[in-house]
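Novice: Here is a sequence together with a model predicted from it:
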Amino acid sequence: EAVLSPRDDHFAPPSLVCIENTHNRGGGSVWPLAQIESVTSAARQHGLALHLDGARLWNASAASGVSESEYAGHFDTVSVCFSKGLGAPVGSALAGTADLIAKARFYRKQQGGAMRQVGILAAAAMHALEHNRARLADDHANCGTLANGLAKLPGLEVDAAGTETNLLFIGTGGRDAAALAKRLDESGIRLLATGPHTLRAVTNLTVTAGEIAQVLKAFEQLP
């Protein structure tokens, strides 16, 4: 409401509200359903369109117990990804009304985004949907184990209590994050430096509980 009123001629009027669930930069945090209802209700009152960036919607549902359809019901369009938590080699999908999807197909074609003979990719996405959703809780548990272990190490900043899903941001305590990532990569551990002093770790179906223990040991041995 504060952003929308009063309107300022110096800025373009908003037309869309987009919510990301789970929230990447929020450390894989899950939007509470009540908060989504509050935001989307306010947006509707102002005639704004609503989009759910659900690249990790499967994780949000697994962590909260709220179904994907219940989350999606508050939005005009929803995008989901099959290659992140679900582990398919590639693939995303956009859901919405028939009219909206018809427009989306046109714009995709206009931008050269159409693909032919993608049945093999669709098959991989279907396999991921049918076989990998139930095991997302394992990724969340592994991430929680990693967070709790790193929180005990001196010189690191980790919000273990706030780790809800499979994303973890690690403060390096002033040490160069890129240098630490490079050193860990030499041990076969790949993390992303998202800032000068921040690393991001993501657990997925290729990371086992035993490997989490190896990661913790590698961090313990860092200078």
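Specialist: Nice, I can see it.

Novice: C-alpha from now on. contacts and neighbour counts both.
Specialist: Will do.

Novice: burial measure for residue 105, as a count.
Specialist: 14 (other Cα atoms under 10 Å).

Novice: Name the SS class of it, please.
Specialist: Look at residue 105: counting by DSSP: H, G, I helix; E, B strand; the rest coil, its state is helix.

Novice: OK, contacts around it?
Specialist: Contact analysis of residue 105 by Cα atoms under 8 Å, 6 or more residues apart in numbering lists nothing.

Novice: same check, this time on residue 132
Specialist: Here residue 132 is in contact with 86-87 (criterion: Cα under 8 Å, 6+ apart).

Novice: Ok, residue 88 next?
Specialist: 82, 124-125, 127-128.

Novice: Farthest pair within these?
Specialist: Pairwise distances across the contacts of residue 88 peak at 9.7 Å for 82 and 127 (criterion: Cα to Cα).

Novice: Looking at those two, which is more packed in?
Specialist: residue 82 (24 against 15).

Novice: Alongside the first one, take a look at this:
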Amino acid sequence: MWKIDELKEVLRLCKKYNVILVSDEIHSDLVFKGHKHIPIASLIEDDFKNCITLVSPTKTFNIAGLSVSAVIISEAGLRAKFRSTLSKNGANMLNIFGLVAAEAAYSSCEKWLDELLVYLEENLNTLEEYFKENIPQIKVIRPEATYLAWLDCNGLKVPAGQLKDFFVNKAGVGLNDGFAFGKEGLGFQRLNFACPRTVLLEGLERIKKAVDGLSC
């Protein structure tokens, strides 16, 4: 999670260099206990207007197929430019099914979300404990929010460039290759733990079997 001083520094730099700030806060509802999401727009105190905030219920409520989201732009001129660009690209049509789903999610599903967060954190604890006890070569970088955990695989006897092949073809588990997010991600994999715990455990057991096979 971004801290207040970090967010303020981003705002300062964007203002200094006249940069339009686009803040993707689509995962902002999925925050674990002890942490808090701070909308960056809430920290704007001066005349900086080049801020665009993106939000959506699709990640939180698993309705990505309905293609619904919201863009928050307080400055009228920037908002007009954004709308014009959408119109020119034919992306200005509303999705009635998505709108109804978004309204239902935000107005009637708070209890469900509370239960989801508990389940996700239990999955995260399971994930972390399993690697510590059974696959210590892989380190879990515990997230403060979202259902995506980074795995530091630099302790494996697998070249970083071959990790994707190892997990897919040896372990039978599809993860996101860290290198796809930039060269700093080399040696890392991203795991989605938003699934039934039985599925998570099956995936972990497959990874363990593949890792154990490296020492044979």
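Specialist: Sure, I can see it. On a predicted model such as this, the values are computed, not experimentally measured, just so you know.

Novice: TM-score for this pair?
Specialist: With the length set by TM-score structural alignment, normalised by the length of the second structure, the two chains reach a TM-score of 0.69; 186 aligned residues with a Cα RMSD of 3.0 Å.

Novice: Just give me the closest of the contacts of residue 88 of the first structure to residue 17 of the first structure.
Specialist: residue 82 (23.2 Å).

Novice: I figured the closest one was touching residue 122, is that so?
Specialist: No. The pair residue 82 of the first structure and residue 122 does not pass the contact test of Cα atoms under 8 Å, sitting 9.6 Å apart.

Novice: Please enumerate the shared neighbours of those two.
Specialist: With Cα under 8 Å, 6+ apart, residue 82 of the first structure and residue 122 have common neighbours residue 91.

Novice: Tell me how many other residues crowd the closest residue to residue 200 of the second structure other than its chain neighbours.
Specialist: Counting by Cα to Cα, 6 or more residues apart in numbering, residue 200 of the second structure lies nearest to residue 193, which is 6.6 Å off, once chain neighbours are set aside. Neighbour count of residue 193 of the second structure, defined by other Cα under 10 Å: 20.

Novice: swap in residue 154 of the first structure?
Specialist: Neighbours of residue 154 of the first structure (other Cα under 10 Å): 10.

Novice: ditto for residue 41 of the first structure
Specialist: Neighbour count for residue 41 of the first structure, taken as other Cα under 10 Å: 14.

Novice: Please, where are all the strands along the second structure?
Specialist: Assigned by DSSP state E, the second structure shows strands spanning 21-24, 51-55, 70-72, 139-141, 148-152, 176-177, 188-192.

Novice: Need the ones you listed in JSON lines (columns: distance to residue 39 of the second structure and mean neighbour count).
Specialist: Putting the strands of the second structure into JSON lines (distance: least, Cα to Cα, whole Å; neighbours: other Cα atoms under 10 Å) gives the following:
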{"stretch": "strand 21-24", "distance to residue 39 of the second structure": "9", "mean neighbour count": "16"}
{"stretch": "strand 51-55", "distance to residue 39 of the second structure": "8", "mean neighbour count": "19"}
{"stretch": "strand 70-72", "distance to residue 39 of the second structure": "11", "mean neighbour count": "13"}
{"stretch": "strand 139-141", "distance to residue 39 of the second structure": "24", "mean neighbour count": "18"}
{"stretch": "strand 148-152", "distance to residue 39 of the second structure": "20", "mean neighbour count": "19"}
{"stretch": "strand 176-177", "distance to residue 39 of the second structure": "27", "mean neighbour count": "20"}
{"stretch": "strand 188-192", "distance to residue 39 of the second structure": "24", "mean neighbour count": "20"}
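
Novice: among those strands, which is nearest residue 92 of the second structure?
Specialist: strand 70-72 (11.8 Å).

Novice: which helix of the second structure spans the most residues?
Specialist: Looking across the second structure with DSSP state H, the single longest helix is helix 110-134.

Novice: now it, how far from the chain's geometric center?
Specialist: 15 Å (Cα atoms, centre = their mean, to the nearest Å).
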